[in-house]
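Colleague: Sequence first, then the predicted structure, then my questions.
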Amino acid sequence: MQIEHGKRRRNILVLSVLGILIAIVFLISMNTGYIRLTPMEVLRTLFGQGTEKQSLILFEFRLPRIVISVLIGAGLAVSGCVMQGISRNALADPGILGINAGAGLMVMLFISFYPTTAAAPIYLLPVLALVGAGLTAALIFLLAYKRHQGLSPTRLLLTGIAVAAGISAAMIVLTLRLNPEKYQFVATWLAGSIWGTNWKFVLSLLPWIVVLLPFVCYKAQVMNVLNLGENTAIGLGTRVSREQLVLLSAAVGLAASSVAVSGGIGFVGLIGPHLARRLVGPKHQMLLPTVALTGALLVITADTIGRWIIQPSEVPTGIVVAVIGAPYFLYLLAKSRS
């Protein structure tokens, strides 16, 4: 009893520290940019005492991007956690498995024929990305699933990598028909630059995160049971295939809606769950909220570094995350082989 109480206090402390770190980086990010705002200017502007120029910079350019960074970080990290849980594969991630590529292909097809600044397409992008990601996930699931063997973690990973490679090749071919302006947009998107930087994109993403994150947390106990193995889960009365499909759909929705406004940011769904497990352990009741905060902290920090490091230009957020994530992925791959 005392041990459980100690664990609970430690987990609450971890969540509190992550929340404080996000708040600190949030404040730093509001001060970061080509036109610098001091902390006092930011505070005055937040309370309506700033100049018109300061209000424009903070409310129309920086705050939407910062909020989007937090949302997509949480969405991608929880999506990766769900995929790792249902596949029992520590290397599963929406980027590695090709889900992000499927969403990106649909977004790219859309922007090839329509302007990206129109109001209606902005709200359609998450839906279109969901269609692309859903079709990709269905293809991967069908190719990796064997009737008498279930969902093999190794087969799932290899199938996802192969499908992602094929989709990436198709996207490269499609770029040949784009005009220079749209090609520049696609190149920036593929690099993982957060291109949705106004409140319309926040509103297009927010409903998906607000609905799907609580739903996944509600399924935490089911994910704990699935982690015990398929035979054990069936013995405990869990409808394994149905629950895997429902959770996979939620993970695809989170990844697709995030990718629609963030570009091809990878490794968040891989790093976030692993760091969270080290902090709070494998039980999903605490793991999922910790994963959401860890992913949010990772993306907002990467975006802030990307905007600060080579001013007045910026490094795409996806590249900053990849600098951290690629070595970590190789470490996990080497560890899994050993």
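Modeller: Nice, thanks for sending it over.
Colleague: hey, let's count contacts and neighbours off CA atoms from now on
Modeller: Fine.
Colleague: how about the helices of the stretch 101-250 of the chain, start to end?
Modeller: Per DSSP state H, counting those that start in this stretch, the stretch 101-250 of the chain has helices spanning 119-144, 153-174, 180-190, 199-218, 220-226, 230-235, 240-262. These are given in chain order.
Colleague: can you pull the buried residues of the second one?
Modeller: For helix 153-174, a neighbour-count test (16 or more other C-alpha atoms under 10 Å) marks 153, 155-157, 159-161, 163-165, 167-168, 171 as buried.
Colleague: The first one too?
Modeller: In terms of neighbour count (16+ other C-alpha under 10 Å), helix 119-144 has its buried residues at 121-123, 125-137, 140-141, 144.
Colleague: got another, please set it beside the one above:
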Amino acid sequence: MAEQKQKKQRKWIAILVAILIGVFTCSVSLGDSTLSIWRIVPTLSGFGSFKEEFILFSIRLPRSIILALAGMALAMSGALLQSVTRNDLADPGIIGINAGAGVGITIFYLFVQSDIQHYAYVLPMVAFLSAIITALCIYFFSYEKGKGIQPVKLVLVGVGFASALSGLMMLLISSAERSDVEFVSRWLAGNIWGTDWPFILALLPWLLVCLPVIFYKANTLNILAMGEPSAIGLGVSLNKERFLLIIIAVALAAAAVSVTGGISFIGLMAPHIAKSLVGPRHQSYLPIALLMGMILLIAADTIGRNVLVSDTIPAGIVAAFIGAPYFIYLLMKSN
């Protein structure tokens, strides 16, 4: 039985890697200035023209890598939140964590009064500190003594916080310069803005630290998914493990949205799709969810950049267009 599950997992990993390569290639190739698929490998090898090298190395490649890393981070964050809270509707965007990170970035952006790209390495930390305060507030307001976290209440409190914090972001910039308003508006819409190589180096360490811990804690996540009585009976320190895993989930989400803007639903859809393919065991579905997060965000951005001739649709709006009906379906299914 275990061998069959491993074969199934390997099969889906191979399929999703092939899809990821295809989506990544389309992301690099398609845009205002098309770079032929057949010219990507020669350009990577140093045999491209000046225009091809500029399009690939200065515009498309860093953007696509950032999308892949951010999709990975959001998917893992969503998987952790769903497991720790035992709430299938949990997503860092839906429950307000992304908006909390956005408030911190907005305040920092207005404070520094200069090109925010110079602070690429500081932004994830600013977003994390702001997001963790938000997460603690959401946890406090959705906790009921004797009952713990109530899944539907968590979503409702999170949605309320997300709306309030998005309003606060607009209030903060109400008297700001037009360029500041434009930046925050683009951030709220999930318009990918951190698309240079420094943002890759800013995001990568968070993944390198957090992902090994998540996979190491896969058995703990399996036990937490069984419920509090079972977890306590098996000797799991609930408060300690929950605190650590929520910190990791918030860190990944905050690091991702600090460079991509307010992206929702990736963390909701990727774990659910992964579970439907290989089952709910964390060792099985986490690698699949990771790949699905990358595919979904890269695809959303590629569609948004190419579906209209005259304008770009932010990746956050494309993801919401796909994810919102799925969220409503899950909400109806949970009741």
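Modeller: Thanks, I have it. All values reported here derive from a predicted model rather than from experimental measurement.
Colleague: quick one: TM-score?
Modeller: Comparing the two superposed chains by TM-score structural alignment, normalised by the length of structure 2, the resulting TM-score equals 0.97, with 335 aligned residues with a C-alpha RMSD of 1.3 Å.
Colleague: Not counting its neighbours along the chain, what's nearest the counterpart of Val222 of structure 1 in structure 2?
Modeller: Residue-level alignment of Val222 of structure 1 against structure 2, with TM-score structural alignment as criterion, gives Thr220. Closest residue in space to Thr220 of structure 2, ignoring its immediate chain neighbours: Val236 at 7.5 Å, by C-alpha to C-alpha, 6 or more residues apart in numbering.
Colleague: Can you report how many residues lie near the residue mapped onto the one you found from structure 1?
Modeller: Counting by TM-score structural alignment, Val236 of structure 2 corresponds to Thr238 in structure 1. Residues contacting Thr238 of structure 1 under the criterion other C-alpha atoms under 10 Å number 16.
Colleague: Next: Lys145 of structure 2.
Modeller: That count, for Lys145 of structure 2 with other C-alpha under 10 Å as the rule, works out to 6.
Colleague: picking up where we left off before, will you turn the buried residues of helix 153-174 of structure 1 into JSON lines that also has distance to Ile12 of structure 1?
Modeller: JSON lines is the format used below for these (distance: C-alpha to C-alpha, whole Å):
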{"residue": "Pro153", "distance to Ile12 of structure 1": "32"}
{"residue": "Arg155", "distance to Ile12 of structure 1": "37"}
{"residue": "Leu156", "distance to Ile12 of structure 1": "34"}
{"residue": "Leu157", "distance to Ile12 of structure 1": "33"}
{"residue": "Thr159", "distance to Ile12 of structure 1": "38"}
{"residue": "Gly160", "distance to Ile12 of structure 1": "36"}
{"residue": "Ile161", "distance to Ile12 of structure 1": "37"}
{"residue": "Val163", "distance to Ile12 of structure 1": "40"}
{"residue": "Ala164", "distance to Ile12 of structure 1": "38"}
{"residue": "Ala165", "distance to Ile12 of structure 1": "41"}
{"residue": "Ile167", "distance to Ile12 of structure 1": "41"}
{"residue": "Ser168", "distance to Ile12 of structure 1": "41"}
{"residue": "Met171", "distance to Ile12 of structure 1": "44"}
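Colleague: which residues touch the equivalent of Leu129 of structure 2 over in structure 1?
Modeller: Residue mapping for Leu129 of structure 2 onto structure 1 gives Val131, with TM-score structural alignment as the criterion. Shown in contact with Val131 of structure 1 (C-alpha atoms under 8 Å, 6 or more residues apart in numbering): Ala103, Met106.
Colleague: Distance of Val131 of structure 1 relative to Glu41 of structure 1?
Modeller: Taking C-alpha to C-alpha, to the nearest Å as the criterion, Val131 of structure 1 is separated from Glu41 of structure 1 by 43 Å.
Colleague: quick one: which helix or strand includes the aligned partner of Ala276 of structure 1 in structure 2?
Modeller: Structural correspondence for Ala276 of structure 1 with respect to structure 2 (TM-score structural alignment): Ala274. In this assignment (DSSP states H and E), Ala274 of structure 2 forms part of helix 266-278.
Colleague: can you list contacts of that helix?
Modeller: 5, 8-9, 12, 71, 74-79, 88-93, 281, 284-286, 288-290, 292-293, 296-297, 319, 323, 326-327.
Colleague: Tell me roughly how far that helix lies from structure 1 on average.
Modeller: Relative to the matching residues in structure 1, helix 266-278 of structure 2 has an average distance of 0.6 Å after the fit, by mean C-alpha distance after the TM-score superposition for structure 1.
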